[in-house]
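Undergrad: sequence plus the predicted model coming up.
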Amino acid sequence: MSDRRLKTEIWIVLGLSLGASAIYAVVDLTATLTRGPLKDATATLNRSQSDREWLDLTYQLLGIGFALVPVALAIYLMTLDKDQPSVRERLGLDRGGARSDLLWGVLLALVIGIPGIGLYLLGRELGVTAQIVTSPVDTYWWTIPVLILAAIKNAVVEEVIVVGYLTTRLRRLSWGVPQTIVASAVLRGTYHLYQGFGQAVGNVVMGLLFGYWFTRTQRVLPLVIAHTILDVISFVGYALLRDHVGWL
């Protein structure tokens, strides 16, 4: 595949997924800053899509499903590389390391999650992070299962595209390892800008760690597991504890 075609492919995949999210995040941050200080802003995730329960559930599930389409596209495009190892080998998707992947995923979640809480509180104190609402106010019997599905979706989309796909594609363009790690991390931070500067910086740090891990191991599953754990705790924990913990 020529470099020009590969660059076009990367722009298409990112334009259909997290590249578009990054642009929207910049616009959202600009809109927030022109309204007032970040400390007074609220970033709402997993918001309700309708005041009718069945329609809200339908929209939520459709949103999760269609968000995974760019992941399928990225993996499909990687399968077309006849001169490269299989996608399973390049992304470390084989079953042989399942137990190790789980253990490393839990460890990575601990390494990122505990300092992440402190960074969020510090960002709120400094006024550089918006208040983050991670679950809808109105809850139904299906709210927590859907929040878990949303966490898995986020993990798969971000880690497969921003780390696995983008890193391997940039390496084919002869980018150096440090450059690919930084590019992936900056993209991750950019599409989190709608949450404020504090969370963007935190996600850049997370991206640097995850990018370094992937370049050393060529395994994306521990990153998906770690990200899923972090988001499940954030989404479900908020839904269960927001009426009992003041700083939430």
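TA: In hand now; what should we look at?
Undergrad: please count neighbours and contacts with C-alpha atoms only from this point.
TA: OK.
Undergrad: quick check, distance from the helix or strand that contains Trp54 to the centre of its chain.
TA: Using DSSP states H and E, the element containing Trp54 is helix 53-67. Chain-centre distance of helix 53-67: 19 Å, with Cα atoms, centre = their mean, to the nearest Å.
Undergrad: pull out the buried positions in that helix.
TA: Leu57, Gln60, Ile64, Ala67 (16 or more other Cα atoms under 10 Å).
Undergrad: now those in CSV, with distance to Tyr120?
TA: Below are the buried residues of helix 53-67 laid out as CSV (distance: Cα to Cα, whole Å):
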residue, distance to Tyr120
Leu57, 30
Gln60, 26
Ile64, 26
Ala67, 26
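Undergrad: which ones are touching Arg169?
TA: By Cα atoms under 8 Å, 6 or more residues apart in numbering, the contact set of Arg169 is Leu6, Ile10.
Undergrad: quick check, distance from the helix or strand hosting Val111 to the centre of its chain.
TA: Here Val111 sits within helix 98-126, counting by DSSP H and E. Relative to its chain's centre, helix 98-126 lies at 13 Å (Cα atoms, centre = their mean).
Undergrad: over to stretch 18-29?
TA: 13 Å.
Undergrad: packing partners of the helix holding Val111?
TA: Judged by 3 or more Cα pairs under 8 Å, 6 or more residues apart in numbering; DSSP states H and E, the packing partners of helix 98-126 are helix 197-217, helix 221-241.
Undergrad: helix 98-126 and the last one, what's the angle between them?
TA: Orientation of helix 221-241 against helix 98-126 (axes from the mean of the first three to the mean of the last three Cα atoms, to 10 degrees) gives an angle of 50 degrees.
Undergrad: repeat that for the first one.
TA: Put simply, helix 197-217 runs at 160 degrees to helix 98-126, going by the same axes, to 10 degrees.
Undergrad: buried set for helix 197-217?
TA: In terms of neighbour count (16+ other Cα under 10 Å), helix 197-217 has its buried residues at 197-215.
Undergrad: go on, the last one?
TA: Across helix 221-241, burial judged by 16+ other Cα under 10 Å covers 221-236, 238-239.
Undergrad: please compare the first structure with the one that follows:
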Amino acid sequence: MKTKFGNYLEKMMMKNNYTLEYIAKQTDSSLSVVGHYRKGIRIPKDDFVERFIEKFIRIDKEADEIRYIVAYDRTPDLIKKRLEKKEEEIKSKKLAEMISLPVLGKAAAGLGHINFEDNTRIEILSTIKDVELPKNAFLVEVSGDSMFPTLSDGDLAIIDPNQNQMRMIEGKVCVFSYHDQTYVKRLKINKNEVRLVSDNNDKKRYSDIVISGEELEYLKCYGAVIESRRKH
């Protein structure tokens, strides 16, 4: 198995078009020794590492990373496996955390029209750690496939209720109610009308909902879709 320093050295040489001869000359090393380091056959000694850093590295953080990977290469395999397992555990904890959000019923993304309901259930989802969700965010379950491939039947869409002004949500996928029926559609605004548009290309089945004039009073936006989760 190739050493980490061998991988680093090979990528660095390819990126900068450096030859083995050039690396050997700059680090006052033999050509065969540098070749062994690049192939991962041998692990570099400390004096080579410091000469290499002095000649080629200008950023302290990168220098520390090189010293770390050399130290890692010298570590016995049993300890390496333990370190890798620990790093994966730490990484997974940093990447995601669990959140709970209320599911406020279903929104039609098809031919059927399903009314909004209040607090039908709570769903627990994983989310990126330290990424703050909007205040009062909630979930809506998508019904139908008129928004495919953006959203599919059964998807849970996370809604930002703060994005609810018509000019603010132009072009976005949002949850709307119109004459007491709830939809998840993309908003398009023309001069004298608005359109609730499906992303599905089958326009014979999923024609636009066109609203204008006094009918606009019956249109309400509950918020924009900011994420979706697909259940398999």
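TA: Everything's here; your move. Owing to the predicted nature of the structure, the values given are computational and were not obtained by experimental measurement.
Undergrad: TM between them?
TA: The TM-score (TM-score structural alignment, normalised by the length of the second structure) is 0.22; 90 aligned residues with a Cα RMSD of 5.9 Å.
Undergrad: on that earlier part again, show me which residues of the helix holding Val111 of the first structure are buried.
TA: 101-102, 104-106, 108-109, 112-113, 116, 119-121, 123-124.
Undergrad: looking at the residues you listed, which is nearest Val177 of the first structure?
TA: Leu108 (20.5 Å; Cα to Cα).
Undergrad: quick one: contacts for the closest one?
TA: Leu108 of the first structure sits next to Pro222, Leu223, Ala226 when contact means Cα under 8 Å, 6+ apart.
Undergrad: please repeat the previous calculation with a cut-off of 7 Å.
TA: Leu108 of the first structure makes contacts with Ala226, as judged by Cα atoms under 7 Å, 6 or more residues apart in numbering.
Undergrad: Phe5 of the second structure sits in which helix or strand?
TA: Residue-wise, Phe5 of the second structure maps onto helix 4-16 under DSSP H and E.
Undergrad: and that helix, what does it pack against?
TA: Applying 3 or more Cα pairs under 7 Å, 6 or more residues apart in numbering; DSSP states H and E, we find helix 4-16 of the second structure packed against helix 31-39, helix 60-73.
Undergrad: now do it against helix 60-73, angle only.
TA: Angle between the axes of helix 4-16 of the second structure and helix 60-73 is 140 degrees (criterion: the same axes, to 10 degrees).
Undergrad: right, and the helices and strands packed on helix 98-126 of the first structure - which one's nearest Asn154 of the first structure?
TA: helix 221-241 (7.5 Å).
Undergrad: helices or strands up against that closest one?
TA: Judged by 3+ Cα pairs under 7 Å, 6+ apart, helix 221-241 of the first structure is in contact with helix 98-126, helix 143-157.
Undergrad: what residues does that helix touch?
TA: Applying Cα under 7 Å, 6+ apart, the contact partners of helix 221-241 of the first structure are 93, 101-102, 104-106, 108-109, 113, 134-135, 144, 147-148, 151-152, 155-156, 159, 210.
Undergrad: surely Tyr37 of the second structure touches Gly6?
TA: Yes: counting by Cα atoms under 7 Å, Tyr37 of the second structure does reach Gly6; the two are 5.6 Å apart.
Undergrad: those two: who's more crowded?
TA: Counted by other Cα atoms under 10 Å, Tyr37 of the second structure and Gly6 do not tie: Gly6 has more neighbours, with 24 against 20.
Undergrad: and the gap between the more buried one and Val49 of the second structure?
TA: To Val49 of the second structure, Gly6 of the second structure is 12 Å away according to Cα to Cα, to the nearest Å.
Undergrad: again with Leu20 of the second structure
TA: 15 Å.
Undergrad: what about the longest helix in the second structure?
TA: Longest helix of the second structure, by residue count under DSSP state H: helix 77-95.
Undergrad: for Ile66 of the second structure, which non-adjacent residue is spatially closest?
TA: Phe5 (7.3 Å; Cα to Cα, 6 or more residues apart in numbering).
Undergrad: separation between the one you found and Met14 of the second structure?
TA: Phe5 of the second structure sits 14 Å away from Met14 of the second structure, going by Cα to Cα.
Undergrad: neighbour count: the two, which is higher?
TA: Neighbour count, other Cα under 10 Å: between Phe5 of the second structure and Met14, Phe5 has more, with 25 against 10.
Undergrad: so what's the residue count around Ile79 of the second structure?
TA: Counted by other Cα under 10 Å, the residues lying close to Ile79 of the second structure total 11.
Undergrad: tell me which residues of stretch 20-29 of the first structure are tucked away?
TA: Buried, per 16+ other Cα under 10 Å, within stretch 20-29 of the first structure: Ser21, Ala22, Tyr24, Ala25, Val26, Asp28, Leu29.
Undergrad: can you tell me how far the fifth one sits from Ala20 of the first structure?
TA: Distance of Val26 of the first structure to Ala20 of the first structure, computed by Cα to Cα: 10 Å.
Undergrad: so which residues of the second structure form strands?
TA: For the second structure, the strands defined by DSSP state E occupy 96-108, 116-128, 138-143, 156-160, 173-178, 181-189, 193-197, 209-212, 219-229.
Undergrad: elements contacting the third one?
TA: Right, strand 138-143 of the second structure. Strand 138-143 of the second structure packs on strand 96-108, strand 156-160, going by 3+ Cα pairs under 7 Å, 6+ apart.
Undergrad: okay if I get these as a markdown table plus distance to Glu54 of the second structure and mean neighbour count?
TA: Listed next are those as a markdown table, based on distance: least, Cα to Cα, whole Å; neighbours: other Cα atoms under 10 Å:
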| stretch | distance to Glu54 of the second structure | mean neighbour count |
| --- | --- | --- |
| strand 96-108 | 39 | 18 |
| strand 156-160 | 51 | 24 |
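Undergrad: tabulate the ones you listed (CSV), appending distance to Glu88 of the second structure.
TA: Formatted as CSV, these follow (distance: least, Cα to Cα, whole Å):
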stretch, distance to Glu88 of the second structure
strand 96-108, 12
strand 156-160, 28
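Undergrad: between those strands, which one is nearest to Tyr222 of the second structure?
TA: Of those, nearest to Tyr222 of the second structure by Cα to Cα is strand 156-160, at 8.0 Å.
Undergrad: no further queries at this time; thank you.
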